[in-house]
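Novice: Build the 3D model from these lines:
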Amino acid sequence: MARRTVAVASASGLHARPAKLFVQAAMGVPAAVTIRAGDKAVPAKSMLGVLSLGAVHGTEVTLEADGPGAEESLDTLAALLARDLDAEDSSHA
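Specialist: Next up is the predicted model:
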C-alpha cells in the first residue's frame, strides 16, 4: 500500500471549500484513497467523511491508496493538501 503524510496547509483546514476541492480531486484519481487523521480513517471521496476528520491548519493527515495509479493518486492529493486553498480562493475573488 502506498502512503503519504502531509500537513494541511489551508488556513481553515479541511472545511468547506478546501474539503470540497479535495473530495473533487479524489473523485478524479484512479485509485481508491483513504485519508486518516489520528485514529480515524475515511474514504477521500466522502465529503462528510473528510469533514468529520476535523482536520485544522497544520494537522498531519496520512493518505493511503492501493492498486493501479496509487502513487500518482497520492502525489496529486498530497500536493493539493500542501497548498493553502483558502489563500488561492481569495486571490481569485
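Novice: CA only for contacts and neighbour counts going forward, please
Specialist: Fine.
Novice: Go ahead and report the secondary structure state at T5.
Specialist: At T5 the chain is in strand, as set by DSSP: H, G, I helix; E, B strand; the rest coil.
Novice: Let's see this one next, to set against the first:
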Amino acid sequence: MKTITYTIKDELGIHARPAGMLAKKAKEFSSEITIQKDSKTVNATKLIALMGLGIKCGDSITVSASGEDEDAAIKAMEEFLSANL
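Specialist: The predicted structure follows:
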C-alpha cells in the first residue's frame, strides 16, 4: 500500500467538478484508491462519497492506493491533486 498526504489549496475545496475529475482519474487504475479526511475514508471512484467528505481549502487528506498498479496510481493521484486542487 502506498500513501500520500495532501493539503487542499483550491479555495473552493473539492466540489462537484474536481470531485468528478478525481473519481474519473481513480477509475483508470485497477488498484483500490481511497481518500481519508479525519476519521472518514471513502473509495476515490465514488463521486457522491467524495463530496460527502466536505473537503475544504486548507484540509489535509490522505490518499492510499493498494493493488498491482499502486505505484502508478499514487503518482497519478499526487500529480492530479497538485495540478487541480
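Novice: Now do the contacts for the residue nearest in space to the middle of structure 2.
Specialist: Nearest to the mean C-alpha position of structure 2, by CA atoms, centre = their mean, lies I35 at 5.0 Å. Contact analysis of I35 of structure 2 by CA atoms under 8 Å, 6 or more residues apart in numbering lists 41-44, 50, 61-64.
Novice: Run the chain-centre distance for the longest helix out of those in structure 2.
Specialist: Secondary structure of structure 2 per DSSP state H: the longest helix is helix 70-84. Chain-centre distance of helix 70-84 of structure 2: 9 Å, with CA atoms, centre = their mean, to the nearest Å.
Novice: cool, and stretch 30-37 of structure 2?
Specialist: Taking CA atoms, centre = their mean, one finds stretch 30-37 of structure 2 lying 7 Å from the centre of the chain it belongs to.
Novice: for stretch 5-15 of structure 1, same thing?
Specialist: Relative to the centre of its chain, stretch 5-15 of structure 1 is centred 8 Å away, using CA atoms, centre = their mean.
Novice: Please identify the buried residues of it?
Specialist: Within stretch 5-15 of structure 1, the residues scored as buried using 16 or more other CA atoms under 10 Å are 6-15.
Novice: Among the residues you listed, which lie within strands?
Specialist: With DSSP state E as the criterion, strands contain 6-7 from among the buried residues of stretch 5-15 of structure 1.
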